[in-house]
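> Whatever this is, show me its structure:
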Amino acid sequence: MNNKEIGKLGEDFTIDFLNKRGFIILERNYKVPLGEVDIIAQKGDLLIFIEVKTRRNLDFGIPAEAVDRTKQNRIKKIAELYISTKKPKFKKIRFDIMSIILSKSGKILDWEYLINAF
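Below is the predicted model of the structure:
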């Protein structure tokens, strides 16, 4: 399994997780020249930018640790671009992280959804 396939498995799991909890998916893999946000969702009057990190092991720490200050700042800038371009009407925004550990065969072993992660 390559990194792209691993990432897609994690994003597919996250989309399913969010849908089951009443979120509306607005964008998946929203790309601008500055970078990408994995998922943009809505729940009520809340606009949520979600970074999904999926790993096959903990050799480099838990997946969420990969969303360092630099990555957080980039996601915030992409969020500003999204809001200025799409002009969505939301009272609040939030930044969440889905952290996923897979087995070698691609089965989800563990996950954690971090609300308001940064």
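> make it CA atoms for all contacts and neighbour counts henceforth
Noted.
> Quickly note the distance from the residue sitting furthest away from the middle of the chain to residue 6.
If you look at how far each residue of the chain sits from its centre, by C-alpha atoms, centre = their mean, the farthest one is residue 105, at 22.2 Å. Per C-alpha to C-alpha, to the nearest Å, residue 105 is found 10 Å from residue 6.
> structure for this one too, so we can compare:
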Amino acid sequence: MDGHVDLGRYGEDLAARYLRDRGLQVLERNWRCPEGEIDLVALDGDCLVVCEVKTRRGTGLGDPLEAVTWRKARRLRRLAAAYLRSRPSAVPQVRIDVIGILAEPGRRPVLRHVVAVGS
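Next up is the predicted model:
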């Protein structure tokens, strides 16, 4: 991995595979609108899942999950609403998840999944 973009893509690939392995259907990757971007949009049964992925090479800047502050969670809720406006459908539930990945060089990546942040 050469840079920040490669690290982010690597983390999103791991996260998408992790969600699929747990039975979720990944609908979108890097969905963009004027308000911002959603890393992953998935379907978990009848629940739409907006998933933020944070990947770090180390903990010098803190745990990857710590990067999702209350401000970021609020922004993710706005992005979830924008996504639903753009894709009218009968989705009864929406939740916001965060996947943190610690990808230290020479070690197996460690993935942590937090379900329904800020609920």
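> so what number do they get for TM-score?
Superposed pair, TM-score by TM-score structural alignment, normalised by the length of the first structure: 0.93. Supporting alignment: 117 aligned residues with a C-alpha RMSD of 1.2 Å.
> which residues in the first structure form strands?
24-32, 35-43, 46-55, 92-102, 108-114 (DSSP state E).
> on contacts alone, who are the packing partners of the longest one?
Identification of packing neighbours for strand 92-102 of the first structure by 3 or more C-alpha pairs under 8 Å, 6 or more residues apart in numbering; DSSP states H and E yields strand 46-55, strand 108-114.
> Export these to JSON lines and append columns for mean neighbour count and distance to residue 30 of the first structure.
Below are those laid out as JSON lines (neighbours: other C-alpha atoms under 10 Å; distance: least, C-alpha to C-alpha, whole Å):
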{"stretch": "strand 46-55", "mean neighbour count": "23", "distance to residue 30 of the first structure": "10"}
{"stretch": "strand 108-114", "mean neighbour count": "14", "distance to residue 30 of the first structure": "20"}
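> what's near enough to touch the residue nearest to the spatial centre of the first structure?
Nearest to the mean C-alpha position of the first structure, counting by C-alpha atoms, centre = their mean, stands residue 51 at 2.2 Å. Counting by C-alpha atoms under 8 Å, 6 or more residues apart in numbering, residue 51 of the first structure touches 37, 38, 39, 67, 95, 96, 97, 98.
> Counting neighbours, what do you get for residue 115 of the first structure?
13 (other C-alpha atoms under 10 Å).
> my bad, residue 45 of the first structure
Residue 45 of the first structure: 11 neighbours (other C-alpha under 10 Å).
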